[in-house]
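> Sequence first, then the predicted structure, then my questions.
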Amino acid sequence: MTTTGTMLAPIPPFTLETAIEKVRKAEDGWNSRDPQRVSLAYTVDCRWRNRAEFPTGREQIVEFLTRKWNREHEYRLIKELWAFAGNRIAVRFAYEYRDDSSQWYRAYGNENWEFNEEGVMRLRYASINDLRISPDERMFHWPLGRRPDDHPGLSDLGL
């Protein structure tokens, strides 16, 4: 029996295959831009560091993501597995968005994740840098939502 009543496969300890699957599921969730849906991947008391913000718990995560996606328009994200061991996964990522003035950005970052025994994330540490780009420099053009399976990943794009 689980302590939260929530089991999010795959669960730790991770293998290469299950770590890659977990990363893709996280990418798909974030590309939905649905704060409620995304928050369910985190424990009710999950602790984050995202740039200079430190949300704790699902309620603050939903508030954070709502603010984020209200200012980051046409958000498209690609995550890639960097390393894994036991109940931890490290990823690198890039996402593109435009702000209210139609300035485009590509954000680059790294995340460190720690999961409970049920596969629910309890710690998330993210370091992110934004780079202004022109519309011609954009590389992520798929329709909003899940990245198509045949779309190149970060390494394929040279990012």
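Noted; the coordinates are in hand.

> Please make it C-alpha for all contacts and neighbour counts, starting now.
Noted.

> Could you pick out the longest helix of this structure?
Longest helix in the chain by number of residues, with DSSP state H as the criterion: helix 16-32.

> Give the other helices and strands that the next helix or strand after that one contacts.
The element immediately downstream of helix 16-32 (helix or strand, assigned by DSSP states H and E) is helix 35-39. In this structure, helix 35-39 makes packing contacts with helix 16-32, helix 57-71, judged by 3 or more Cα pairs under 8 Å, 6 or more residues apart in numbering; DSSP states H and E.

> So which elements touch the next helix or strand after helix 35-39?
Scanning forward in sequence from helix 35-39 by DSSP H and E, the next helix or strand is strand 42-50. Contacts defined by 3+ Cα pairs under 8 Å, 6+ apart place strand 42-50 against helix 57-71, strand 121-133.

> which other residues reach strand 42-50?
With contacts defined as Cα atoms under 8 Å, 6 or more residues apart in numbering, strand 42-50 is touched by 54-58, 120-128.

> Include neighbour count when you put the residues you listed into a markdown table, please.
Compiled in a markdown table, those are given as follows (neighbours: other Cα atoms under 10 Å):
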| residue | neighbour count |
| --- | --- |
| Phe54 | 15 |
| Pro55 | 19 |
| Thr56 | 17 |
| Gly57 | 17 |
| Arg58 | 21 |
| Val120 | 24 |
| Met121 | 23 |
| Arg122 | 19 |
| Leu123 | 20 |
| Arg124 | 20 |
| Tyr125 | 16 |
| Ala126 | 18 |
| Ser127 | 14 |
| Ile128 | 15 |
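
> one more structure, for comparison:
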Amino acid sequence: MTDSRPPLPPFTYETAVRKVRAAEDAWNGRNPEKVSLAYTPDTRWRNRSEFLNGREEVVGFLTRKWEREHEYRLIKEIWAFTETRIAVRFAYEYRDGAGQWFRAYGNENWEFSESGHMRVRHASINDIAIAESERKFHWDLGSPRPADHPGLTELGL
């Protein structure tokens, strides 16, 4: 792989925070092919009970995900980092095909290649049904979270 995906390891706190925000923005764009380019071609994932290998499986997974999770909006927050690894906590809101709203809470552990592509992703996630009135994530669908929109800590999540 000759391209790079800055910021590159070794991470500092500032570059790790930028990496987390870049991931959040990409996932909020909900474009599976574009999102998959942040991962190594042979990336390995565990997402809940699914195990994925390679970008092609990531594209398929994300396509299925966003077909069933309507009005998806995500916020990620750094938890910890090392030179090549980042841990994040996150929450996202979506509604299913029947109109029920959910907030999903989770943690991810990431490992990066020298080129800045994510090599490994482990995600543990729990979904909780919420009323539409309990939603906290309000910005234009398919857009990055605005800079002035509160993060998880500010929202008490």
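Perfect, thanks for sending it. Please read all numbers here as calculations on a predicted model, not as lab measurements.

> okay, the helices and strands packed on helix 35-39 of structure 1, which one's buried deepest?
helix 16-32 (a mean of 18; mean count of other Cα atoms under 10 Å).

> what about the aligned partner of Arg24 of structure 1 in structure 2, distance to Ala123 of structure 2?
Here Arg24 of structure 1 is matched to Arg21 in structure 2, going by TM-score structural alignment. In this structure, Arg21 of structure 2 and Ala123 of structure 2 are separated by 17 Å, where distance is defined by Cα to Cα, to the nearest Å.

> What of Leu62 of structure 2?
The separation that Leu62 of structure 2 has from Ala123 of structure 2, given Cα to Cα, amounts to 14 Å.

> Surely Ala16 of structure 2 and Phe81 touch.
Yes. When contacts are counted by Cα atoms under 8 Å, Ala16 of structure 2 is listed as touching Phe81 (6.9 Å).

> Closest to Gln103 of structure 1 out of the contacts of strand 42-50 of structure 1?
Taking Cα to Cα as the measure, Gln103 of structure 1 sits nearest to Ile128 out of those, at 17.8 Å.

> quick one: what's aligned to that closest one in structure 2?
Mapped onto structure 2 by TM-score structural alignment, Ile128 of structure 1 lines up with Ile125.

> Give me the aligned partner of Asn87 of structure 1 over in structure 2.
In structure 2, the residue paired with Asn87 of structure 1 is Thr84, using TM-score structural alignment.

> ok, how many other residues are close to its match?
18 (other Cα atoms under 10 Å).

> Am I right that it is in contact with His117?
No. With contacts counted by Cα under 8 Å, Thr84 of structure 2 stays clear of His117, the gap being 10.4 Å.

> To which secondary structure element type does Leu8 of structure 1 belong?
Three-state secondary structure (criterion: DSSP: H, G, I helix; E, B strand; the rest coil) places Leu8 of structure 1 in coil.

> list the contacts for the closest residue to it other than its chain neighbours?
If the residues on either side of it in the chain are set aside, Leu8 of structure 1 comes closest to Gly119, at 4.9 Å by Cα to Cα, 6 or more residues apart in numbering. Contacts of Gly119 of structure 1 were listed using Cα under 8 Å, 6+ apart, and they are 7-12.

> Likewise for Asn129 of structure 1?
Taking Cα under 8 Å, 6+ apart as the criterion, Asn129 of structure 1 is in contact with 107-109.

> just to revisit the earlier point, of the helices and strands packed on strand 42-50 of structure 1, give the one that comes closest to Tyr95 of structure 1.
The minimum distance between Tyr95 of structure 1 and these falls on strand 121-133, with 9.3 Å, by Cα to Cα.

> quick check: angle from the closest one to helix 57-71?
Between the direction of strand 121-133 of structure 1 and that of helix 57-71, the angle (axes from the mean of the first three to the mean of the last three Cα atoms, to 10 degrees) works out to 10 degrees.
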